[in-house]
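Asks: Just the structure for this:
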Amino acid sequence: MDIISNGDQEIENRRSISWRNYEVGEDLLDALGIISAELNIIQLSRRGWALVGRDHLQDKPITFCEVIHPKDRNETKAALEHCMSSNSTLDTEVRLNPVDDHQCWAHLRAVPMQERQLIFVTIYNISSYKSEINQLSRFFSMSPDLFCVMDFDCEFIRINSAWEQLLGWPLKTLMEKGLSSFIHPSDKKRTEAQFANNIEGADTVLFENRYRTIDGTYKCIQWKSVSLAEEKIIFANARDITAKKDFENKLRDMEAARIADRTKSTFLSAMSHELRTPLNGIMGLASIAYDEAETASQKDILKTLKTTADSLAKLVDDVLDFSRIDAGLIELDAQPFSIRALITEIERLNSFSAKEKDIFLNLHVGENVPDILNNDLNRLGQVLRNLVDNAIRFTDEGSVTVSITPVDVSYKEKGIAKLTNSTENAQCWLRFIVKDTGLGISVEEESRIFDAFHQAHEFINRKTGGMGIGLAVSKQLVELMGGSIKLVTTLGEGSTFTFDIPFKIPTQVSAHEPEDISKEQPLHSLHILVVEDNIVNQKVVIRFLTNQGHTVIVADNGHLAIEAFEREVFDLILMDLQMPEMDGITATRCIRNIEIEGRRKTPIVAMTAHAAKSDEYACYDAGMDDFIVKPFKPKTLTSVLSRFSASVNDSR
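Replies: The predicted model follows:
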């Protein structure tokens, strides 16, 4: 046997191999070649040499590994050696190592020829393909959305890094456990059914489910998926819509809260109407009976009845106010007003009860207190009336003193500007002190004094009738106006209530002042239409008006009121709101439309058991001229009649 050296064998192989297909290989886009068992290149097509960036005419032997990228060289060498030793075909992807360092990706296919100790190779340039794959891969990984490829068993084939970023699970864990391991138990069947639609041929499937994060919470995911039936794979895109769902839930909660508030408002309005309507009858009849009583004994009984009815009416007002404040249904109506006029009215309202108990009532406004202020006059008056009324009720001898002084509050303490008269938005704080020399309150009860329906000591309850909820309402109103209230008291020595409230100082000096009944104009006889469906209230109003010399026509509902208005001329209309067939708001609008045709405008005054501000605004919006809340006091109605009597007399 002739022994040929490796180098000689290489040369012999080059000479002896038949290249019948070589010319064909030269024309192929990809490279053909033959390498020895030692991995030296024996022959390579011209395109092959061009692919590796070397001259095809060179005579110096070159190993195949030299044209492989250094990072792939060892792995490729081992694969080729295994290919030869095992007589198996090799298919792999490698990076070539051209001399110009221009990286080229290639698909290498190696077929061993063991009898000749050679390996036949084909090399396909896949650089463009790898570039596209790389671009797609980068896009796949850079997207904030969740991308995945799954088989028909819903096992992940590939997922992007957004999964790990959103859910916190390592990609390896997600790949190993699969899709269904992280779906919310309540969503699993629905998710499987949706993907089943994909498998059955649905073009696109849209659905939502919840996916568990590494911290145990769930993200809401919106899916869009398509399938390739021939390859049995599903392409899916998912997006985190947790924030969107949270926002939708908040909107639903807000709507539910709005409906609940509206329900509360409707309930309180109905309660107000149902309680005030019979109270109006009781108080009205008691007042009429008192005025017509002939004996002192009768007057004493009726006076007690009136006092009890007044207390009940005040309690109803307090309960409804407390409920409205608690439900967030009370809004302040800030208007300019005279603080001194308010204090004068408080003194007038309470002077009689103070004189009856021989108590000295002293009200004082400091000289440096601005007269015209801006806040809610009615609510401030309500607080003062409640505190002064309580002080008189709990004082058997001595005095009740009310004082109002400015409070020098620093910016840091209250967060407002100090008193200044130079700007429209200037503010000041006033301190209101209501001090009495009455029964006082124990230390134990002091901490609960502003609780609703707090009951004081049994002895005090017997003497005064208890605390009710007036103080609780007062505290809420003071806080609603931006202030605070406190109590200093000693049992047996009296109590001092102090509350501070901020006010704006308006630049305009016109202000609303409490009405002074003492300045009312003398009443003229009026022809009045009373629109009221409650028979008891009809009797009360008719008796009251006829006793003052007025003539009265009664209509039981809005329809009858319009018919009466079309038949004759009235000087004044007293209009209830809630009535059968047609309500007072609708009737008022109809009357105003009739007046457009040439009728003289008739004053319309709401006289209703609906006491909410929204009801008052609705009345004015419909065209009414004033608003009286039931149960009304005779002096309130007298004041309204006096005002409109003067205007009617001028128009006659």
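
Asks: okay, CA-based contacts and neighbour counts for the rest of this
Replies: OK.

Asks: ok, Glu413 to Pro406 distance?
Replies: 15 Å (C-alpha to C-alpha, to the nearest Å).

Asks: the more surrounded of the two?
Replies: More neighbours surround Pro406 than the other of Glu413 and Pro406, with 20 against 7 (other C-alpha atoms under 10 Å).

Asks: got a list of what the more buried one touches?
Replies: By C-alpha atoms under 8 Å, 6 or more residues apart in numbering, the contact list for Pro406 reads 366, 368-369, 428-431.

Asks: Mind doing that once more with 6 Å?
Replies: Neighbouring residues of Pro406 by C-alpha atoms under 6 Å, 6 or more residues apart in numbering: 429-430.

Asks: Tell me the secondary structure at Glu294.
Replies: Assigned by DSSP: H, G, I helix; E, B strand; the rest coil, the conformation of Glu294 is coil.

Asks: Count the neighbours of it for me.
Replies: Glu294 is flanked by 10 other residues according to other C-alpha under 10 Å.

Asks: before we move on, what about Asp576?
Replies: If you count neighbours by other C-alpha under 10 Å, Asp576 ends up with 27.

Asks: hang on, it packs against Val605?
Replies: No. With contacts counted by C-alpha atoms under 6 Å, Asp576 stays clear of Val605, the gap being 8.7 Å.

Asks: got any residues that touch both of these two?
Replies: Residues touching both Asp576 and Val605 by C-alpha under 6 Å, 6+ apart: none at all.

Asks: Please generate a structure for the following sequence too, so the two can be compared:
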Amino acid sequence: MTAPPATPPPPPFGNSPEPAMPVPAIADAAMLAAVVDASGAGITVADATRPDHPIVYCNSAFLEMIGYAAEEVIGRNGEFLQGPATDPETAAAIRSAMADAQPLSVEVLNYRKDGSVFWNALNLRPVPGPGRQARWIAASCADVTDNRRSQEELRAADDQLTRLAAETFALAEKLDGAREEAEAARVAAENASRAKSRFLAMMSHELRTPMTAVIGMGDLLMGTGLNDQQRAFVKTLRSSADTLMTILNDVLDFSKIEAGQLTLEEIDFSLPRLVEDVVQLFLVRAAAKGLSLSASIADDTPRHIRGDPTRLRQVLFNLVSNAIKFTDRGAIEIAVWSPDPPSALTAPDAAAADSHSDPVTLRFEVQDNGIGMTEEQRARLFDAFVQADASTSRKYGGTGLGLAICKRLVEAMGGDITVISAPGRGSTFRFSIAARLAEASPVGELGARPALSGAAGAESDAPTRVPLRLLLAEDNDINRMLVVAMMTRIGHQIDAVTDGRAALDALAAADYDALILDMEMPVLDGRSAARAIRRMDGPVSRIPIVGLSADALPEHRDGHMAAGLDAYLTKPIDWEQLNAVLVDLATRPQEGRVVPIPSRPPDDGGQFSALPLVDRVKLAELRLALGGEALDGMLQLLPETALRELTAIRSALQAGRPKELKQAAHTLAGLAANFGAPRMAAIARAINDNPTDAEKAAALLPLLETAVAATSSLVRDPVGSDD
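Replies: Below is the predicted model:
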């Protein structure tokens, strides 16, 4: 360590120093120097009488902090530690305090000799001389970089939780409004009810992309090193995200049912595996409340049946989830039986083959020891947006849609649902469905997960984990990181690119088992990329392609599938479903897989003029859903917004920026479609689908300009004709 200069240390720091102890000055100076060096804090002393306030003393802790030697520090002004990222206002405050010999405490960004930065907690204190004028300026320094970083991380977490709370509150307000609308819609005409449900579905799907990121990143964050407070924050975030996702799914399901869009699958599946699936999902949650959860299936009940396993599983999920929610102690039991078991179960001969087409009634019972219900509460339990009473909603949460959805699903599957309950004596939900015997024993049906114990092993072995080499094309950084992390955790090897053009290059350079393709990307979107892949030469044209999108509308799904996809899944991503689809497509024998052939995109010539400027039916639906005053206010903003996006399209085309062109066209197409302007939406969508084709975009631009002007005129003056 370099010895301090000959200049004696200043007297003890403070505005009114105490008289020195009666010991020799040399001994006093040596003692003070030893104490200062042993303190562990960085200490400097500057000369307050000289204009540049040079440093005349510093201890070893300060030298270790900044990485300089003593001879490089003594005689220099302390500003040599500042750099480009130092806050100018903070630097000015330090200069002013030094010039006026005033005390100051700040945190300033300083630079070490090697160029690295650190946050310095700087405390300046003037030390008076014999004439009580400031003779020295003493400074204590401490590296608080780690504390600063921790504080910033905590602030970021607080900000994130605040934003999530605001979003949750806003969504709760929307759901309150939806509940009131649903009550009013019950006495309205069927068309009004369907218009409301359609509008809910259209608006709700916009939440699916950010919810994928919130849920997935929450799961990944829980697997990292967090302190107790951060872990509590993440658990709250993840729990809130699950609640939001449940509400969103309930609203979407109810909307589909009310709009008559519910379709049931007819596939073979294992009934014991499905029931075990439900039990295993809720075992941990039940155990956390000290509840036992079990299931039994009567011996003469058919094991392999044909029907819709997804919707049956959804009904059981809801009933078991409610049973756990409203039960504080005791047991929850699931029972399954068939009141009319087919003879084919006991006589599986050729003559019994015709019995596969005969209906089979299956009955299910979910019994709990929970809080129970009164007769009045039971009478309205299956109504939409209704819970047992107001206190139930406050204490347990939920939308009041779950049992209404269950009732409609059970009825769609040819059965009915009832409840037996009494206050304090628990509840028993019973429902039935009509099914048929499976045509063949199902193997590894979609959505089945291996049992957590050996209890269900007799039915069939758990499906073998199949590692795949995957390619992902996704432009959103968060979603790309999330899919890569989840697929890697499952056991697959995955590469990622940011657009469709990069996906084509990657497929030409390496072999992959399957492609995960986001449908909305710059440079080359999902539809265009899928069509281009199917036109490629060699085996790469047959690669399984799974499309991902937040767009849950059926007509858009059909358009995506027509581009040559093998499967199409909506966000938030169901990771088990995505994995099952990928494994199924990638491992299916080539001779057993039909490669989709993309349909030709519709010809633009003459088709746009056949579309109306304004869809009166769409506007009528929106008027019913939003109210006339709200819709009129929104429509008044349409011309200005459309003109702004049109200007962005024109500028991007002239500057040769296809990414900006696509973004502006995509925004305008969505805006026009949402507010019933089909001609404007179709032309903008055509530009969005071909952002790199400058010639085609230039040909479409005059048509778009005309459509925007005519539509805006019609919106401002609705008395005129549609065209």
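
Asks: How much space separates Gly482 of the first structure from Asp318 of the first structure?
Replies: The spacing between Gly482 of the first structure and Asp318 of the first structure, counted by C-alpha to C-alpha, is 20 Å.

Asks: before we move on, what about Ala426 of the first structure?
Replies: The value you get for Ala426 of the first structure to Asp318 of the first structure, if C-alpha to C-alpha is used, is 33 Å.

Asks: who's more crowded, those two?
Replies: Neighbour count, other C-alpha under 10 Å: between Ala426 of the first structure and Asp318, Asp318 has more, with 22 against 17.

Asks: Checking my notes, that one in a helix, right?
Replies: Yes. With three-state DSSP as the criterion, Asp318 of the first structure is part of a helix.

Asks: Matching it against the second structure, which residue comes up?
Replies: For Asp318 of the first structure, the aligned position in the second structure is Asp250, judged by TM-score structural alignment.

Asks: what's the distance between its match and Leu403 of the second structure?
Replies: Distance, Asp250 of the second structure to Leu403 of the second structure, by C-alpha to C-alpha: 10 Å.

Asks: Ok, Lys196 of the second structure next?
Replies: 20 Å.

Asks: Repeat that for Ala625 of the second structure.
Replies: 24 Å.

Asks: same question, Glu640 of the second structure
Replies: Counting by C-alpha to C-alpha, the separation of Glu640 of the second structure from Leu403 of the second structure is 44 Å.

Asks: Looking at the two, which is more packed in?
Replies: Neighbours around Glu640 of the second structure and Leu403, counted as other C-alpha under 10 Å, are more numerous at Leu403. The numbers are 21 against 12.

Asks: which residue lines up with the more buried one in the first structure?
Replies: When the first structure is aligned by TM-score structural alignment, Leu403 of the second structure is paired with Leu471.

Asks: My reading is that that match lies in a helix. Confirm?
Replies: Yes. Under three-state DSSP, Leu471 of the first structure falls within a helix.

Asks: ok, and the closest non-adjacent residue to it?
Replies: Spatially, and ignoring its direct neighbours in sequence, Leu471 of the first structure is nearest to Phe450 (5.3 Å; C-alpha to C-alpha, 6 or more residues apart in numbering).

Asks: is it true that the one you found touches Ala472?
Replies: Yes. If you go by C-alpha under 6 Å, Phe450 of the first structure and Ala472 touch, sitting 4.6 Å apart.

Asks: ok, Thr498 of the first structure - contacts?
Replies: Counting by C-alpha under 6 Å, 6+ apart, Thr498 of the first structure touches 432-433, 485-486.

Asks: what do we get in the second structure for it?
Replies: Under the alignment (TM-score structural alignment), Thr498 of the first structure maps onto Arg430 of the second structure.

Asks: helix or strand for its match, which one?
Replies: Assigned by DSSP states H and E, Arg430 of the second structure belongs to strand 427-437.

Asks: Likewise for Ala642 of the second structure?
Replies: Here Ala642 of the second structure is assigned to helix 628-655, by DSSP H and E.
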